[in-house]
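> requesting a structural model of the entry that follows:
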Amino acid sequence: MVKRFYVDQYVDRILAGDRVVLSRAITLAESTLPADQELAQKVIQRLMPHTGNSIRVGITGSPGVGKSAFIETFGNYLVQEQHKKIAVLAIDPSSQRSGGSILGDKTRMASLATNPAAYIRPSPAGKLLGGVARNTREAVLLCEAAGFNVIIIETVGVGQSETVVHSMVDFFLLLLLAGAGDELQGIKKGIVEMADGLAITKADGPNLMKAKQARAEYQQALHLYPPGPAGLAPQVKICSALENTGIADIWEVIAAFVKHTQQTQYFMQKRQEQNLFWLHQAITSGLEERFFSDSGVKAQLDKLRQKVAAGEISPFLAASELLNLT
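Next up, the predicted model:
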C-alpha cells in the first residue's frame, strides 16, 4: 500500500521539484474520491502563491501534422538553448475509445521524456472533455509550483478540445501541413481565429518549397481576418523537426508575443478572464454532478426521459420538474 502524504509533505516536495510527488499530486487531483479531492484542493491552494510564473503554450493541429515530433524538438530546444524547464500535458477526451493518450507512449518523445528538465504527463484515460480539462488546468498549477516555466498543452482529440486549450494558455499555436487541402479552406474558421501563430511543419527535402509557398498563401489569407484581441496579427513560420530548423523562429514569435501582451497588460487581463471562466466551469460541473446524484432525480429521470422521447411531455417541462426535486 502506497503511503499517503499529508498536505505539508506534498507542498514541500513539490516546491523542491520532486517529480514523483508531483505525479502523485496530479493523480490525486484526477481522482473522483471525495477524500482525494479534498486533499488535492488543500495542496493546490497552499501552492497558489508559487503558480502563474510560466509561459503557457497550447499546440494543436490535424492528425499527421507531426505534433509529437514538433513538441519533442521544440522542447529539447527550450531546455538546451533557452535553459527552460518544460512540462508537456495533453488534452485527450478520446482516450477511452483509442486506448490511451498519444502521449501515453513516451517512446514517441523518447529524448524529451528522459531529459531531467522536462516532464511529460498524458491525460487520464476514460474521461470526458470537461473532466480532462479540469485535470489539465490543475496539473498546470502543480507543474508551475514545481518550477516548470514553460507549460505545453497539446490537443490530441479534435473539436471542442481546441477551445478548451485556448481557455488555459497564453499563446495558441496551430500546426499545419503544406499542400494538405486548399490552404485555409480545410481548417475550421474558429480555430484559425483562436490562433496566435501558425507553423507549417515538415518543411524539409522536397516539401521545403511547398512549405515556403504555403507560408506566403497562409499569411496572405490571414490578412482577411481582423487582428486578435492582443492587437497582433498571427505570424506564419515554417519548421522541420527532422532537420531541427525553424524551431528558434517559433520561440522568438512566442516570446515577442508574451512580451508585448505583458507590456499592454493584456497578458494579465487574459489570465484573469481565464480564472473567472474556470470558476464558472467548476460551478457548472459541480451543480451538474450534484443534480444527477440526487436520489429524487435518479428516481424520476428515466421515466421522464421516456416521456420526452415519446413526445408526451416537453423537454422544458421535464427539466423544470426535475430541477424542482433538488
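> from here on, contacts and neighbour counts on C-alpha atoms
OK.
> pretty sure L176 sits against V65.
Yes - in this structure, L176 is within contact of V65 by C-alpha atoms under 8 Å, at 6.1 Å.
> so what sits against both of these two?
Common neighbours of L176 and V65 are listed as T201 (criterion: C-alpha atoms under 8 Å, 6 or more residues apart in numbering).
> between these two, who's got more neighbours?
L176 (29 against 18; other C-alpha atoms under 10 Å).
> just to be sure, the more buried one is in a strand?
Yes - checked against DSSP: H, G, I helix; E, B strand; the rest coil, L176 lies within a strand.
> how about it: what's its closest non-neighbour residue?
I200 (4.7 Å; C-alpha to C-alpha, 6 or more residues apart in numbering).
> quick check: that neighbour vs A309, distance?
Distance of I200 to A309, computed by C-alpha to C-alpha, to the nearest Å: 47 Å.
> which one of these two is surrounded by more residues?
I200 (24 against 11).
> what helix or strand does that one sit in?
strand 197-201 (DSSP states H and E).
> that strand packs against which elements?
Applying 3 or more C-alpha pairs under 8 Å, 6 or more residues apart in numbering; DSSP states H and E, we find strand 197-201 packed against strand 171-177, helix 207-222, strand 235-238, helix 247-263.
> here is a second sequence; please produce its structure as well for comparison:
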Amino acid sequence: MNITDMGDRILAGDRRALARAITLVESGRADHREQATELLEYLRPCGRQGLRIGLSGTPGVGKSTFIESFGMMLTALGLRVAVLAVDPSSARSGGSILGDKTRMERLSRDPMAFIRPSPSQSHLGGVARRTREAVALCEASGFDIILIETVGVGQSETVVAEMSDLFILLMAPAGGDELQGVKRGIMEIADIILVNKADGDLKPVATRTQADYAGALRLLRKRPQDPEGFPKAMCVSALEEKGLQTAWDEMQTLSGWRREQGFFDQRRADQARYWFEEEVRQSLLAQLTAPGALRDKMQALGAEVAQGQATPSSAAQEMLKTLGLVDG
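Prediction:
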C-alpha cells in the first residue's frame, strides 16, 4: 500500500481513499497499525480542522433521524459533513448490523456528505477505539463538520467528549426530571441538551421536559469553558425539521466563544494528551493477551484464582512483579 499516494488522495478529498484509510486505521493487524501510524503522521502537517460534534442519547431517541435532518440542513448551507456512526457489537458473536447508513437514506446520497458506520467491538464508552483517528482522517479530507454518533448506552457514555469540540445530548420527551441534574456522568459533560420529537401529540410533553432539563442544568456547577447561558436545553423536531437552525446557531455561538477565549485549542491539546495515555494503556494491556510468556503467566495465575489457591489481589501483584512494575 502506497501511503504517500493514499495521503495525497485523502487531502484531495477522494472519498474512496478516505473509506480505505478508515478501514486501515480500524484494523488490528500489526502491519496495518504501522501503516496507519505512518499515514496519520503524513497527514498531520496539513493542519485542517473541522468542528467535531459528539452526539449521544439512549436508543430510540431518534439520533439517526436527527443526524440526517441536521446533516441535510448543513450541506444545504454549503458545508461538507462526515458522519461517524458507532454501532453496538454483539457480546456473543462480535458482529454488528452497521445499519446507520440505511437509516440515513437521503443523507447517504448527498455528495456533500460522507457516512461511515463502525463496530464498537469491545470498547466501552459508546465509541470505537479508532474513532478518534477516523475523525482526523475526515478533517484531513476537508470536511467542515464531523458528527460522531455514539452507541447510545446511557449515563456512562462519556468517552466521546474526549474527541469532540461540542457534546450534544439528545433526550426523548418525558425522559427525566430535575433530579437528572444531580447525576454525574453524561449530563455533566453535555454542552447542549436537545429534546427531540417535539412534534404532534408529544410537543407539549417535550416543552415540559425541556423546562425540566433547563432547571436541572442550573443545579450543575458552572464550568469555566461555558459562556453565560450554557449549557442549555432546547426543543427540536428532526421529523418536521424544526428547531435545527436555532440549534446550529447556538452551537456556532458556543464554539466561537470558546475559540475567542482559548478554550477550544486548550481542549484539543488536553484531548491529544488523553489519547496518548489511552494508547499506552491499551498497548500494555494488549501485551498480556498476545501469545507468549506473559499470556501464559496470566492464564496460570487466573487458574489459581479460579481454584481458590490465590486471591485476585495477590495474583495481580505477582503479575505486576513479572512485568517489573513493582519490586519483587
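> hmm, back to that, between the strand holding I200 of the first structure and strand 171-177, how big is the angle?
Going by axes from the mean of the first three to the mean of the last three C-alpha atoms, to 10 degrees, strand 197-201 of the first structure is angled at 30 degrees with respect to strand 171-177.
> how big's the offset between strand 197-201 of the first structure and the second structure?
Once fitted to the second structure, strand 197-201 of the first structure is off its aligned match by 0.6 Å on average (mean C-alpha distance after the TM-score superposition for the first structure).
> what of stretch 37-46 of the first structure?
Mean deviation for stretch 37-46 of the first structure: 0.8 Å (mean C-alpha distance after the TM-score superposition for the first structure).
> which parts of that stretch are buried?
39-40, 43-44 (16 or more other C-alpha atoms under 10 Å).
> let's verify G100 of the first structure: helix, strand, or coil?
coil.
> how about it, nearest residue that isn't a chain neighbour?
Nearest to G100 of the first structure is A125, by C-alpha to C-alpha, 6+ apart, at 5.6 Å.
> thinking the one you found is in contact with S101, fair?
Yes - look at A125 of the first structure against S101 with C-alpha under 8 Å: they come within range, at 6.9 Å.
> mind listing what's buried along the helix or strand hosting A299 of the first structure?
For A299 of the first structure, the host element (DSSP H and E) is helix 295-309. Across helix 295-309 of the first structure, burial judged by 16+ other C-alpha under 10 Å covers 297, 301, 304, 308.
> who's in contact with the equivalent of S313 of the second structure over in the first structure?
Superposed on the first structure with TM-score structural alignment, S313 of the second structure falls opposite F316. Not one residue lies near F316 of the first structure by C-alpha under 8 Å, 6+ apart.
> any idea how far F263 of the second structure is from the alignment partner in the second structure of D302 of the first structure?
In the second structure, the residue matched to D302 of the first structure (TM-score structural alignment) is Q299. Distance from Q299 of the second structure to F263 of the second structure, counting by C-alpha to C-alpha: 46 Å.
> what's the answer for A17 of the second structure, then?
A17 of the second structure is 33 Å from F263 of the second structure, by C-alpha to C-alpha.
> now do P111 of the second structure
If you go by C-alpha to C-alpha, the gap between P111 of the second structure and F263 of the second structure works out to 33 Å.
> between these two, which one's more packed in?
F263 (17 against 11).
> show me what that one aligns to in the first structure.
Looks like F263 of the second structure aligns to Y266 there (TM-score structural alignment).
> how much space between its match and F257 of the first structure?
11 Å.
> do the same with K298 of the first structure
According to C-alpha to C-alpha, K298 of the first structure stands 50 Å off from F257 of the first structure.
> and G186 of the first structure, by the same measure?
G186 of the first structure is 26 Å from F257 of the first structure, by C-alpha to C-alpha.
> between those two, which has more neighbouring residues?
F257 (21 against 9).
> tell me the residue in the second structure aligned with the more buried one.
Per TM-score structural alignment, F257 of the first structure is aligned with L254.
> settle this for me: that match is touching P227, isn't it.
Yes - using C-alpha under 8 Å, L254 of the second structure makes contact with P227 at a distance of 7.3 Å.
> S54 of the first structure contacts V150, correct?
Yes - the criterion here is C-alpha under 8 Å, and S54 of the first structure meets it with V150 at 5.2 Å.
> those two - which one has more neighbours?
V150 (23 against 20).
> list the contacts for that one?
54-57, 84-87.
> ok, so of those, who is nearest L28 of the first structure?
Within the contacts of V150 of the first structure, the smallest distance to L28 of the first structure is 18.0 Å, found for A87 (C-alpha to C-alpha).
> from the contact counts, what lies against the helix or strand hosting that closest one?
According to DSSP H and E, A87 of the first structure maps onto strand 86-91. Judged by 3+ C-alpha pairs under 8 Å, 6+ apart, the packing partners of strand 86-91 of the first structure are helix 67-80, strand 118-121, helix 129-145, strand 150-155.
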